Every structure is written in structure tokens, then in C-alpha cells.
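**Student:** Sequence and predicted structure are below.
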Amino acid sequence: MPSVFAQSTLVTLPDQRRLEIIRYGNPTHRPVVFHHGYASSGLSIPPHAELLEQLQLQILAPNRPGVGLSDVHTALTLESFADDVLFGLEALLIAGPVGLLGWSAGGLYAQAQAALYSAQTTTLHLLSTCLPLGEPATYRHLPPRWKTIKFLNDYTAPLARPLFLRLSRQWTREPDRMIDRFMNLLGPAEQEEAGNPVSRIVLRDAAQHGFSHRGQGVYDDGRALCRPPRFHLSAIQAPTTIWHGTDDFIWHPAPIYYLGSRLPHATLRMLPGEGHMLFLKYWRQILEQVSQEMGD
């Protein structure tokens, strides 16, 4: 559940689904939207309240359908969630442009929002991001492992439903064992980044939240990530910074250069020796740049 540092708000969407938005910081400060990773949630924000106060920023972290208290939406797409988020922001009386952050798979949702709602986006930061898996042009640049993952998602996804249900039960009952098990599957850089006890708790709680609703949200999220996008990367007009580690175990850095070439205003920050959770380590630098780009 959200900590004292975070405040959870439920917004009723036009189709009567509930969207949970977790707010960090002062509601009067400049808004930054954070799109969480796959099998994670809006609880993956580093607990640095003093930094948000110093920079006069608030973080709004929407939980995708089937995550936390957000209702399941089996027809989830990248585009439908961009619409959900915009409606949620308006319900919270946030009418002006926002900064966008997207970690891992959340980077693809951030790309969708930035492309579809360019006028409402001041800056875009992609943190160890995912690429558009369902786009044919991008598919050719995917590492072999991700081509296999997409193939399995496209043709055998229903067979994985029992797995997600079992994982949901395990995360509910044994979150500490599960976070240790998960980290042991990753590379040295990720294990070092999550070695901080605070970071471990953040990742653990976010994953436990992510596997709500019997794992249905994780299943639907995977399906959405692999569908052909209905937006063009060239539509992203906001200044974009791609933060990526050279030792990222989950997303090899090679395709990231290709992504950078597709985004009109992209700057690559390839960080030597860093892994997939680098945002936990570079949170201050990321938010300082966001604050500067958003202005007063």
C-alpha cells in the first residue's frame, strides 16, 4: 500500500472503470507523470520527499489497469491508457502541460502519451526504456531474446495465465522471497542497484502491487506492449532524454541507439556499467533536469 509519502486517488473513468493515481509531493507543484514498469506499479518512486519539495515538483504515478486499485481492462492498449491518464489528470484539475517519465515498459506508454498529446507534454525522459515491440520497423532491431518474447506473447499468451495467477499468489504471500528470487535472475548491475535496502523495499512493494487482480493486469499489459502502435514516434516533439545503462541485462543497449535516431529531439545518456534500475541511483539528476526543462 502507498506510504505516508504517497497519496492514492481513485478517478472514475467514462466507462466507469477506476484509475488509481499515486501522488507524491505537493499538489500545487509542477506535475510530472511517471509510467511504471512491467509487473510493477506506481509505488516504484524513490522516497525522496525533500527532493520534490526542493524542486517544487509533484509526481503523479498512474497504475495501469489491473495494477493496485486500478480496475482490469482486457482491451488495454498503449493509446487507451494515454487517454485514461489525460482524463485522470483533468479530474485532478491539472490542465497544463506535464513532464513525462517512463521506466522500462512504462517508457513505451510515455512515448504513446507524448506522441498523442504533444501539446500537453513539456519534456520526456525514458529510463531504461522499452521499444515499440509491435512496430514492424522496430522489430528488425530487437535482440533475439525480445523477438522470442514477442512471438510467445503473440501466439501462446493464453497458456501463461496460470503462471501469472501463481505469481500473484506468491507475491501476496511471500514478497521478500519473491524479490530476492527476481533479483537473482538479473545481472550484476541490477543486483548492485537494488542492493540498497531502501531500493529493495521500493521494488518489492511495487511488484507486489503490480501483481494485484490475480495477475490479470500483468497479462493484459504484455498483450498491449506487443500490439502494433497507432502512433508515430516522429509525433513526439518534446525534448527527450534517454537514460540507459551499458550493462542493462533486460534491454541490451544496442537497439536504444536506433530508438534515439527515430525520436526528433532525443539526447542519449548511455551510462557506463549501469543496469536496468539506474533510475533509483540517478533520481536526483533526472528530476533536476526535468525541473530545469519545465521552467518555473
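**Tutor:** On my side now, so go ahead. Residues are numbered from 1 along each chain as shown.
**Student:** drop to CA atoms for contacts and neighbour counts, all remaining ones
**Tutor:** Will do.
**Student:** now the strands for the stretch 51-200 of the chain?
**Tutor:** Assignment of strands within the stretch 51-200 of the chain using DSSP state E, counting those that start in this stretch yields the ranges 57-62, 98-103, 121-127.
**Student:** Quick check: which helices or strands does the longest one pack against?
**Tutor:** Contact analysis of strand 121-127 by 3 or more C-alpha pairs under 8 Å, 6 or more residues apart in numbering; DSSP states H and E lists strand 98-103, helix 106-116, strand 240-245, helix 283-294 as its packing neighbours.
**Student:** list the buried ones in the last one?
**Tutor:** Residues of helix 283-294 classed as buried: 284, 286-288, 290-291, 294 (neighbour count, 16 or more other C-alpha atoms under 10 Å).
**Student:** for it, packing partners?
**Tutor:** By 3+ C-alpha pairs under 8 Å, 6+ apart, helix 283-294 packs against helix 49-55, strand 121-127.
**Student:** swap in the third one?
**Tutor:** Identification of packing neighbours for strand 240-245 by 3+ C-alpha pairs under 8 Å, 6+ apart yields strand 121-127, strand 266-271.
**Student:** Single out the most deeply packed of those strands.
**Tutor:** strand 121-127 (a mean of 25; mean count of other C-alpha atoms under 10 Å).
**Student:** okay, now the one to match up with it:
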Amino acid sequence: MSMHSRVFIVHMTPDLGSRLFDKATEIGMMSEGYVWIITDGMTNVWSLIHHSDHMDSMQGVLGVRSYVPKSKELENFKVRWKSKFVQNNPSMINAELDIFGLWAYDATLALAMAVEEALGIAKFNFDASNLESFGWVSQNGPKLIEALSSMRFKGISGEFGFVNGQLEPSVIQIFNVNGNGEKGIGFWTSKDGLVKRLDSTSNANLGTIRWPGDSYSIPRGWEIPIKGRKLKIGVPMRKGFDEFVKVTWDQKTNSTTFTGSCIDIFNDAMKVMPYPM
């Protein structure tokens, strides 16, 4: 029996995503039983959305985004960036700096620090023996890579560092669209998984989620179509190996019973199925 999914992950720009939720509300897909999850395409610029007219269409949505801890350095940087941006782009008043901009700043700072640590004020040595058509090749590359790979510091986006040559996974913040704003649900870290607070390793008492349709019951995430066909089970009618499957017909009641170890296993399996059959 086929089942229709009711879980949707939305990875869109704020403008397109907002219109999608308006349409979903219009056709009844923001009702009880549905699950909607929005990703960083919308959540990283959430401040531009939660003041809009689309909030009524997004009630009960779950959002995930990279967590950026508050700090005085971050606030000072945002003020300086905003002032400079408005100066260069006077027509764009509501521009916001997202996580990608913060990562870019920290990455640039990390590279500058790595260059200073690996090379100091020494001259850059170049080798033109290969790739001459593409320009000069620095002989200090291995030193720079080593210094950059071991770089670790607290940037404006949070802890910045590399693990096996890859940027360390960021903490993921989970929130629930509720009313005119958001409600914190918890966090996800690569070390502890889901937790209520970052200063705890327990996932007990995660925030209560209000799902679409103003429901607090956890949705199944699927539905059985009304026109779905019933599941039919066939059993062999030939006699033999009755300990596995035995079919008995009662003439008085005109009913058939099925017994045997295979039937017992089937019935036990059906009892633990997470959905009705």
C-alpha cells in the first residue's frame, strides 16, 4: 500500500519560499499532520522574513540554521559593516549580514594569521619551473597550508578551526515559527547530538513544538490515501508442512483460520509495524 509523504524540506530563497508557504496554506497543506522544515536559504536571513506579511502562512514550521553566539565583537563588526554598506549602497536600507558573510570574514582573518605565522616578514619565494603559463608558484605553500590547518581561534561567527582539512561543523540551532516570532527548541552538535542547551549534554525537555494546524501532537509524516488498495496476503493451499502453514476451513461457520510458525511470525511482525495495515 503506497503512502503519501507529509514531510517537506524547503531549501529556497526567502522570496520564493514565502510565496510557497502562502500557496501551501491556500491549498490546505499547512494543516495538522504536515511537517515543514526550512533550511539556511531562509533561516540565515530570518530577520527579513519574520517582519513580513508571510508569517501567518508559516505557523508551525521548523527552522534549522547555523548558531552564531552573541558577542561584543560581533555587534561592533555589524555596526561597522552596516555603516560602510549603506554608504556604498544608499538605496539598500534593509540589508543584513548573514552567516556566509561572517564565515568569509573569519576565513580571511584565518588566512592572514596563517601567512603571518608561517612566513612572517620573509620574502615569498617562487618557482617558475612549472606552470609558467599560469604565473609563479610559491615555494612556501606547504608552510602556509600547515599553519592554516592548525589555525584555531574565536571569530565573529564562533569557534573557527579545521578538522581533517575541513571546516569544523558548526552548531545547528533549531527553532519553531510561533506567532510573530520564533521559539527555541534546541541545538545539534557533532559531539552531543540534540541538546536543549549548549551547556548540557542532555536532550531531555527539548522545547515543545507547535506543529502546523496549531497541533502539539507529533505528526506521523505520512498518510494512507483514501483510495488506497487493501493489503492482500496469500497462503499455500496444498497440504504438507503444517507446522509452517496450515489452513483450516470450518463448514459450520464458513470461516477459514490460518496457523503455523510462519503465521505466528507474520502476526508478530504486524503488531510492531509503526503504521496500520
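**Tutor:** All right, it came through fine. Small disclaimer: the values here were computed from a predicted structure and weren't measured.
**Student:** Would you mind reporting the TM-score between them?
**Tutor:** Overall, the chain-to-chain superposition scores 0.30 on the TM-score scale (TM-score structural alignment, normalised by the length of structure 2); 137 aligned residues with a C-alpha RMSD of 6.1 Å.
**Student:** Mind putting the helices and strands packed on helix 283-294 of structure 1 into TSV with distance to Ile149 of structure 1?
**Tutor:** As requested, those are arranged in TSV below (distance: least, C-alpha to C-alpha, whole Å):
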stretch	distance to Ile149 of structure 1
helix 49-55	37
strand 121-127	21
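**Student:** between those, which gets nearest to Asn153 of structure 1?
**Tutor:** Within these, the stretch nearest Asn153 of structure 1 is strand 121-127; the backing value is 23.4 Å (C-alpha to C-alpha).
**Student:** ok, the closest residue to Ala110 of structure 1 other than its chain neighbours to Arg173 of structure 1 distance?
**Tutor:** Distances taken as C-alpha to C-alpha, 6 or more residues apart in numbering put Gly102 closest to Ala110 of structure 1, at 5.3 Å, once the chain neighbours are dropped. From Gly102 of structure 1 over to Arg173 of structure 1 the distance is 29 Å, taken as C-alpha to C-alpha, to the nearest Å.
**Student:** where do the helices sit along structure 1?
**Tutor:** Residue ranges of the helices in structure 1, as given by DSSP state H, are 49-55, 78-91, 106-116, 136-139, 144-156, 161-173, 175-184, 188-193, 197-210, 216-226, 254-262, 278-281, 283-294.
**Student:** which one of those is the most hemmed in?
**Tutor:** Between the helices of structure 1, helix 106-116 has the highest mean count of neighbours, a mean of 26, where neighbours are mean count of other C-alpha under 10 Å.
**Student:** Next, the angle from that helix to strand 240-245.
**Tutor:** 170 degrees (axes from the mean of the first three to the mean of the last three C-alpha atoms, to 10 degrees).
**Student:** on that earlier part again, possible to save the strands of the stretch 51-200 of structure 1 as CSV with distance to Arg166 of structure 1?
**Tutor:** Listed next are those as CSV, based on distance: least, C-alpha to C-alpha, whole Å:
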stretch, distance to Arg166 of structure 1
strand 57-62, 25
strand 98-103, 25
strand 121-127, 29
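**Student:** of all those strands, which lies closest to Trp146 of structure 1?
**Tutor:** Of these, nearest to Trp146 of structure 1 by C-alpha to C-alpha is strand 98-103, at 17.2 Å.
**Student:** and Gly155 of structure 2, what is it in contact with?
**Tutor:** By C-alpha atoms under 8 Å, 6 or more residues apart in numbering, the residues touching Gly155 of structure 2 are Asp106.
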